[in-house]
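Novice: Please find the sequence and the predicted model below.
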Amino acid sequence: MMQYAAVMYLLWTTGCSIWYLTIISPNLDNDLFWPDFAATGAQTFLIDLFARPLGTTLELYGSAIPKTYGTASTGNEMKTTYPRALALAELTTVKDAIESFQTLDSAYTFNLVTQYCWVDFDRRWEVAHTLVRQRRCNAKFTANGAVYFEGILRNVDWGVWAATYEASFMFSVGNAVKASPGGAAWLAALPDAAKSVASEVAYWTTKGITSYKLAWSNDIQIGMLESVAIFNIFDQTQYLTTSNIPFVQRGPFWTTYYDVAVFSADLVAAAMLNGSYVRSAANFYGNMNKTLESLISLYPFTPNSIVIHEVLGPFQSIDLYLEAPPASLVKAVLAFDATISAALQTDEVLAARFTAIPSATLDPVPRGWLSHHLTYFGGIPFCALVPGAPFVQASFSFADSCTMPGPIQQGAATCDLCVSLATCCNLYVDQVSDAVLAMGLPQADTKDVFDDVTALGVEIVQFAMVASTSAPLLLRQPLLGGEWAFFGYAALYDWVYGLREVVSFHGDVSTVVLMSERVETLPLALSGHEIPRSTCLYLWYLAIVTTVMLAVVAAALVALTILRPQNAPITHLLHFNRIVGPVWVGRPFLLGRGLTAIIALSSAPIGFKATNGFGVFHAAPKSVLASLLTASESTWISFVISDVLLVATGHYTKWYAPLGSLLAGLATFCVNLASPVAATATLNRSCARNNVDVQLTCTRGTVQIGFPQRAALMLVIQLVSLLFAFLIVRFFLDRRIRPPPPYDVPYIIPASVLAFSEAPSDIWTMHPVLAVLSGYVHVRNYIFDIKQWMVFRSGFVEPVVIDSPHIKFVEIPTH
């Protein structure tokens, strides 16, 4: 009976060892130990999740995204508006500016796009191009450090800057300052004035400067490399790229130049005008009836230049600033998306209706703009070269090259305002209405959104001219005004997701805050090198090797037990793993196998599901039996510890080691059952800037998939359990445990065999089962010692001839 029980135990433990491989296989797929982290699945979804407008928090679990994942065409998209949103609207504090100056190439100083208002923070010397703009500076821009020369000149490498700009700067600005009361002293104090970031922030603050906001411009595409830091169980950081937009100088496509240039261009203009920009200077260029507008040979040489000049203001004196979406709008859009996602994930019929809605590009036009008596020039305040057309033209966008006119377009519209696509629109709206009615969406409270957007004054405009009289017109349509609200809310949704931009254009005649056209995205090429697979493969093969070795030895023992049942040491087989592990596999391999279990127990069991056109992360805990097996596999570490301590614990090992491992396995199982680890995500963007607005290198946030603290707890449990078990055996069961009799074994027997079985007297006569457990393979007259990798041969006793007079033979009588 015991024989069959021993065989069944060997088969059971081998089966569990093989099953364990299937349990840990997902965890050992990558060095993050993130189960099933496929490139077109979980990896793409994670990038999409961080690319959303998330505010300050991120719910990793349950946040669904409407997108088809897991196909060959699945990929990520990058929004080229994103680096501009960061550089021009978010990273605009005084501290952000001063830190960015630390990496500024001083020769690039006057290539930053901004129109200056004053020389110094005390506003003693005015430098605005026009008097009206100077008044606008006083009314709106006093707190913006980007409109003062002093802010940046205090922070440049003066030697490099002086070699590039000093002569031209002194001619256009510095000489007039130097000739003014206090000007020479102010100039003398500028070189290397900034001592530290903290002291410089304090100085700016005392002058009333609270921000540093550059102008919106399309002279360059700001480069950006952004990533998410993922931490595994070893606290190793792997960076996953979420955005990789190259820096591009647009050269001839820099069309906002007509509205606002860079000061390096102004330096050239000052030489051409032979005057100073300081308005109080005797040689101020404005006193000579000269304008910067005249130098660009634009106004009044085209009809559209006349319209823009008359209704917005003179060129080269228009301030462009990127506006960020109001917090109320971001909150409303996220709430709307959450409602839609929840409904579509729980209703397959509704999801099918939603999926059936086609994309549509329509041509809505405000009703009041339509007239046969108007010539339309578009809604682009910097494209003065665009010829007029009899149809309403598009609004502005970053990529405008100002060449050919194009009709206004939008991704969604109500049909009575569509000029030529009404039939398509009717079909589109009918399908959308069916889906919305079936969804039963709650009526969202949009009052805060309406108030904030209205206060900002977001609109679309059209520059036009009366054909008969050439009278310039500025046609305006508030984004949320009247029947246009449908289009307005659709555009606001795009704005939040970075598919549109809102830019305020401040001219000497009027100010317009414009919603851009939709901006095309760029594909993000995923890199396979970002998810390494080296450590995981090593551990995976190590787990396979240990399983194979244990299975092979177990198979041999089963065969020997069945074929040689007489006097087989059956009870020793119950200690199979403790004896065979160190002997046949080795302690390093056993530690590695135990480590795989620690990894699985200390890494979040997170799964990814893609159904009904949605992707979502969800908790994917192991089954109770799988968790119990994984916890027991972690006790290989305690096996190794007790095996190493055999020289000190001696005969107590047979009793305390199994008890300690049992306690460790149960404690590990209970801890992970009661308090399973869950992946966490945090948003803590940090950016390094090159030349302020040339290149951003950012970390968007972090994801914790593995938890070193939990791994440390698992190891502590192993140690404490062994110690506790030893104390119990040593002090409470000591009297019942008899130490084995002393023995002198003339050959090498593993300590684990001596601890858990009786010492055999002869390797040539020991039972084959015990021989295999001890690391010996006995075949006829040969014994192979797996531990020493040696072969011993048994032979006949050779006769010995003794010939010596000193030896006396004595006959011993027998009884």
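Specialist: Sure thing, it's come through.

Novice: switch to C-alpha atoms for all contacts and neighbour counts from now on
Specialist: Fine.

Novice: How many neighbouring residues does residue 13 have?
Specialist: 16 (other Cα atoms under 10 Å).

Novice: how near is it to residue 632?
Specialist: 11 Å (Cα to Cα, to the nearest Å).

Novice: again, but for residue 90
Specialist: Residue 90 is 51 Å from residue 632, by Cα to Cα.

Novice: try residue 768
Specialist: Separation of residue 768 from residue 632 (Cα to Cα) stands at 29 Å.

Novice: what's the answer for residue 541, then?
Specialist: 20 Å.

Novice: One more: residue 653?
Specialist: According to Cα to Cα, residue 653 and residue 632 sit 19 Å apart.

Novice: In which helix or strand does residue 477 reside?
Specialist: strand 472-478 (DSSP states H and E).

Novice: Kindly calculate the angle that the following helix or strand past that strand makes with strand 472-478.
Specialist: Counting by DSSP H and E, the next helix or strand C-terminal to strand 472-478 is helix 485-496. Comparing the axes of helix 485-496 and strand 472-478 via axes from the mean of the first three to the mean of the last three Cα atoms, to 10 degrees yields an angle of 80 degrees.

Novice: Below is an additional structure, to be compared with the one above:
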Amino acid sequence: MFVSVDTAAILRDEVAALREQLDRKTTECTELKCEINVLQQEVVDQSIEIKNLNLKICSLESTHNDTVLLLNDEMCTLRREKLDQEVSKHDLKMKLVDERKKNAQTKICLHMQYTQLTSLITAIVALRKLDACEAPWLFTQYCYLDFHKKWEMANSAKRQQRCFNMTTNAAVFLEATLRNIDWDTFTHCWGDAFDIGFGNGLRQSTLGINFLQNLRSKLSVANELNYTLQWQNYKYIGAINTYTITNAYGVSYPFTISATKGAYRWSDESSLKMYWSFGNDLKSIVGNSTLMGGKSLLRSSGQFALANASLYMVYVKSTSLIKSPTDPIYTTEQSFLGPFGSIDMIYVGVPHEVQEVLRYFLHFAQQVRQQEPDLYNNITTFNYPTPVLQTWLEDNVSDSSLCPISGFNSLSDLSFNFDTVCDPILHRPNSIEISKVHNMLFATIFANLNDTVDLDDACSEVLSVFDNCQLALNSTLDLLNKYSTRELYGIWATQLYESVRNLNIQWMQLGHYSFTSPIYVYHEPVLSNFNNSDILAWHALYDWMIGVREVVSFQGDNGNITLLGNTMNTYAQPVDVSQLPTVFALFAQRGVQYVTYVIIALASITSAYISFSRGHVEGMNLFKVSSVGGIIWIGRPLILVRSLTALCLLSTANVVLEMKNGMSYFTTISEQWYTTCLAANEVTWLVGIVNDLFIVYTNEWTHKYAFINSIIVWVTSACLATLVPVQPTITIDSKCQVDTLDFQVRCNLGDVAIGSLFRLLLLCGIVIASNCLCYIATRRLLKKPNKAISSSFLLCGSARYLFKQDKWKCSGVFYLDTASAVVNGLISFRHRGTWYVFDVKTWRLHKIEQTLINMMQIEFKRVIPLVDNNSKDLQ
């Protein structure tokens, strides 16, 4: 086959073109592979950064969680003391945290609303900033309209009698609420209802008219009483709990422990049947939809709404709170307590005597855990979901006492719960959660269990987990046998027992012997007479002491009972890393880096000028690069930032979280001596600023003491940081405020001070005092120095008095070498006998003519004559 010459040429061209395309593709592939490798490396670098960030976040979460556990425990004992403690392994007073509890569960501190926030100042100030439209939903049962008790308001005669014992509580007086809210807003929302319930009746008498006219005036806070609201579960009391960390500058940064918002839970409530709130009273008298429609809420009125009916009858006929026919449980409960609608629910706080016992127990438990970590970790725990008293095992009991019948069995709720939902599907049964070692220790000690006691009795109420119960008790006794618990039990058991017995806290349940027998109210004291089988009771009481359970007194027209509630829901919230303040730290870090880079650049330029001038420089001036060059090239503000950063490091404790034997604890790490010396050397930047500011007074004396002053400050700061290091302090002091009364609470539980403002101010004082003392000593001990040779305006104050000038004067003219000029902020070059000098201090360019000099002194040819009248400003 023959191919023409032209065709061959064309084929060769095509082949060459294909080869070129192949080469280009190969090159592109190579470049693409390089880009892929770069991207892969970037991904690896980013992964490393993410891992490092995750490690930092984990460290922050661990430290935060352990601090939270400490504050939660200490808050339960309401300690008002400052713990100036050495944070060390041996003297550690802080919380030792079980490794299994890394995700600390924070508890909603509802008891703040009913215990700590009832003072006259706190409550009334909160009431005055309350939205007046929400005032009727404050949960309290009013007894009187006015403080003089002229007009009674209780919805039953027997409850009115009980009101005589409540007069120290301003919350039972409607006047306390009305005087402290915005009246215009209140009348806008509830004006019609108020007129029907109160206004129309009051306007029928002169006394009532005067009362209404004076109602807008507020009484002084000092004239009010305490203001305690009642327990309810138709709304969550939101709680924002924080603690603060204070740095060496005295600035405190808040960290959130738990944050929940108040919210109404009308569909899940179970307490309104006891009393449906004053808001519903007002709503029911507007219109004719209820038996109370159009009637008064004053007992003295001839139109009193409940004169011929009870609030319970209103429930049955006009609401869905009580369905008809009435549930047998409710009938029995009313025969025991009294009719629904008139039952007070009083929150019972933990007595101070009980808190004192808890404080000593926590101290004992921490001591045991540190000394015997293996035995402590070997303690087994168990959980009994539906405990029941041994005396009730043969009976059939119902669910929560706040709910209707959903079925009877021998294993059911012992009490009530804030989170109780009266729905058999959504209802969470009661449980005694014995999954915490501290519960086991507390219950075993105060139930007085030991090797001589038959443990079968102690576990008789948990038959379904009997073996687990005995195993847990035996493992607990193995630890306690190594310690003498008789002292703890002997001193505190009686006090604890009597305090709980005086409150008459009980279990309560409704049930019957058989399905044909009537329903009875079963109630037993939580504690028997030092019975060894009270171990479950002590478990539950410990939960109450630490805030996991509530105690509420139900007081009705027929009787009353104080019940221990079931465990409340707990909430685990992740650590908000964004709360870690980094803005100032980042600014300070960048400031320190900037100062370092500028000083390095200044030193490099100075070295270049030394080379250009062939060594014709004043070597002593080069030691002033920081004290003179730093002030000029960097400025006092950034120099101050660097010195304050060093002061902060010297005034801050280095606290780290360590793990050992399943425990975590805080400890301080001492810095190496050379690290401390380097940090102390940074304080001399502040010395330079002080010298520069005082130089207008010290003048020629400055160079006599400046060096020794810096040495004294350096050594003193290093010795102080090494011999007397800063120790962190923990102040546990719960400070709460009401954001919205009966709806939102905000508390700061304590402060962790890792830095010492006193130490920082002390170091600053040392700098100033050293400067003053050195100046005074120099003036007294040394002869008066000669005045500075040069008075040129091109020299800054510190250069004029700190630069060495003796050898650089010729024919009455002072000369400045180019290297020293750079330190002084003068960038210079010489051209044809003329110096061109740029002054960075004034941002101007000067032209200086070379003066006649002794030609035999060759070094003066390479230096700048500082003659102000011989220079020309070129700008």
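Specialist: Arrived safely. This one's a predicted model, so the numbers in the text were calculated from it and none came from an experiment.

Novice: okay, now residue 783 of the second structure: neighbour count?
Specialist: Other residues close to residue 783 of the second structure by other Cα under 10 Å number 9.

Novice: Which position in the first structure pairs with it?
Specialist: Under the alignment (TM-score structural alignment), residue 783 of the second structure pairs with residue 734 of the first structure.

Novice: What distance do you get for its match to residue 728 of the first structure?
Specialist: Distance from residue 734 of the first structure to residue 728 of the first structure, by Cα to Cα: 9 Å.

Novice: contacts for whatever helix or strand residue 702 of the first structure lives in?
Specialist: Assigned by DSSP H and E, residue 702 of the first structure falls within strand 695-704. Contact with strand 695-704 of the first structure is made by 50, 83, 87, 222-232, 247, 679-690, as judged by Cα atoms under 8 Å, 6 or more residues apart in numbering.

Novice: Narrow these to those in strands?
Specialist: Residues of the contacts of strand 695-704 of the first structure located in strands (DSSP state E): 223-231, 680-690.

Novice: Helices along the stretch 501-650 of the first structure, start to end?
Specialist: Taking DSSP state H, counting those that start in this stretch as the test, the helices found in the stretch 501-650 of the first structure are 535-563, 576-580, 587-602, 624-633, 636-644, 646-649.

Novice: ok, now which ones touch the residue nearest to residue 549 of the second structure when sequence neighbours are not counted?
Specialist: Counting by Cα to Cα, 6 or more residues apart in numbering, the nearest residue to residue 549 of the second structure once its immediate chain neighbours are dropped is residue 567, at 4.8 Å. By Cα under 8 Å, 6+ apart, the contact set of residue 567 of the second structure is 417, 430, 431, 432, 543, 548, 549, 550.

Novice: Columns neighbour count and distance to residue 349 of the second structure on top of those residues, output as CSV?
Specialist: Shown next, in CSV, are those (neighbours: other Cα atoms under 10 Å; distance: Cα to Cα, whole Å):
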residue, neighbour count, distance to residue 349 of the second structure
417, 25, 16
430, 25, 21
431, 18, 22
432, 18, 20
543, 21, 13
548, 19, 12
549, 19, 11
550, 26, 8
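
Novice: Tell me which of the residues you listed fall in helices.
Specialist: Judged by DSSP state H, helices contain the following of those: residue 543.
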